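Visitor: this one's structure only:
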């Protein structure tokens, strides 16, 4: 009963603010405020407020919320571990298969020791190709602005 009264009072106050806002010729804002003001009355009329009030004072409902929170926590933990570990089991299996396929042709070539991967080392270091083009663009911009 109190929840319904509070919701009705909140809606009435909101509609008062709507009247002031509309008086100031801010009709779009007044319409938006009216929409927000009517939500509490709509919740009371649908019975959701009564359900929430009954749920708020029920120990079994709170225990259910605790169980739902624990399930959500477990779900988020597994997602974090999965992302840190490199994806799902299927994705890790596909990555291992791709790695084996990439290593298999190289295994047939004669081994030259640890220096057989210079391409991988070169790919890891950034190249400085095209850096002259970047400076010419910057020079053109500076000349355009008279600097």
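Guide: Received, thanks. Since the model is a prediction, treat every value here as computed from it, not as a measurement.

Visitor: can we go C-alpha only for contacts and neighbour counts from here?
Guide: OK.

Visitor: residue 31 and residue 18 touch, don't they?
Guide: Yes - with contact taken as C-alpha atoms under 8 Å, residue 31 and residue 18 are classed as touching, separated by 7.4 Å.

Visitor: next one for the comparison:
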């Protein structure tokens, strides 16, 4: 009841100010003031003011706001601890994705263009003579990657 009275008084005062402004030949400003002053009256007539005042004076509503604040505080605390630990959600997601990719197809990331790739070559047997070509292949791997890229670019005429 008190809130409705205050809103009605504010509307009446605003309309009075709008009338004085219109008397001074500032019609655009007077219209804007009248529009703002009719908002509280409209809120009273639609029942919004009664609803808001009912919420504002209920202890259960304030307890609910307290619980929401506590949940927000817990959420932000866990985020801060997560940031200090050094691992972010994106890093953990990338690590899980890498584990899945390795488990499904371990050689999936190797290039598959012709003789330059090492995926199609047989692995040499353990022995002294076979160890030297393996080292040579590992040293030549970056050059092979670039030759694959060059082949793709030439294929497309770039």
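Guide: Structure received. Keep in mind that this is a model prediction, so the values were computed, not measured.

Visitor: just the TM-score for the two chains, thanks.
Guide: The TM-score (TM-score structural alignment, normalised by the length of the first structure) is 0.52; 100 aligned residues with a C-alpha RMSD of 3.3 Å.

Visitor: residue 31 and residue 18 of the first structure: which has the busier surroundings?
Guide: Neighbour totals were compared for residue 31 of the first structure and residue 18, and residue 18 leads with 22 against 16 (other C-alpha atoms under 10 Å).

Visitor: for the helix or strand hosting the more buried one, which positions count as buried?
Guide: When secondary structure is defined using DSSP states H and E, the element that contains residue 18 of the first structure is helix 2-23. Using 16 or more other C-alpha atoms under 10 Å as the burial criterion, the residues of helix 2-23 of the first structure that qualify are 4, 7, 8, 10, 11, 12, 14, 15, 17, 18, 19, 21.

Visitor: check how far that helix sits from its aligned residues in the second structure, on average.
Guide: Once the two are superposed, helix 2-23 of the first structure sits an average of 0.9 Å from its aligned residues in the second structure (mean C-alpha distance after the TM-score superposition for the first structure).

Visitor: and the next helix or strand past that helix?
Guide: Proceeding C-terminally, helix 2-23 of the first structure gives way to helix 27-46 as the next helix or strand, assigned by DSSP H and E.

Visitor: for that following helix, give me the average deviation versus the second structure.
Guide: Between helix 27-46 of the first structure and its aligned stretch in the second structure, the superposed structures give an average distance of 1.5 Å (mean C-alpha distance after the TM-score superposition for the first structure).

Visitor: residues near residue 53 of the first structure, how many?
Guide: The local packing of residue 53 of the first structure (other C-alpha under 10 Å) involves 14 other residues.

Visitor: tell me how far residue 69 of the second structure lies from residue 77 of the second structure.
Guide: 12 Å (C-alpha to C-alpha, to the nearest Å).

Visitor: ok, residue 146 of the second structure next?
Guide: Counting by C-alpha to C-alpha - residue 146 of the second structure and residue 77 of the second structure are separated by 47 Å.

Visitor: can you give me the neighbour number for residue 76 of the first structure?
Guide: Counted with other C-alpha under 10 Å, residues neighbouring residue 76 of the first structure total 12.

Visitor: quick one: secondary structure of it?
Guide: helix (DSSP: H, G, I helix; E, B strand; the rest coil).

Visitor: ok, now how distant is it from residue 65 of the first structure?
Guide: Applying C-alpha to C-alpha, one obtains 16 Å for the distance of residue 76 of the first structure from residue 65 of the first structure.

Visitor: ok, now residue 135 of the first structure?
Guide: As for residue 135 of the first structure, its distance to residue 65 of the first structure is 61 Å (criterion: C-alpha to C-alpha).

Visitor: over to residue 8 of the first structure?
Guide: 28 Å.

Visitor: one more: residue 23 of the first structure?
Guide: On the measure of C-alpha to C-alpha, residue 23 of the first structure and residue 65 of the first structure end up 45 Å apart.

Visitor: matching residues in the second structure for the helix or strand hosting residue 140 of the first structure?
Guide: Secondary structure from DSSP H and E places residue 140 of the first structure in helix 131-144. Counting by TM-score structural alignment, helix 131-144 of the first structure lines up with no residues of the second structure.

Visitor: helices or strands next to that helix in the packing?
Guide: Packing contacts for helix 131-144 of the first structure, counted by 3 or more C-alpha pairs under 8 Å, 6 or more residues apart in numbering; DSSP states H and E, involve no helix or strand.

Visitor: roughly how far is that helix from the heart of the chain?
Guide: Going by C-alpha atoms, centre = their mean, to the nearest Å, the spacing between the C-alpha centre of helix 131-144 of the first structure and its chain's C-alpha centre is 38 Å.
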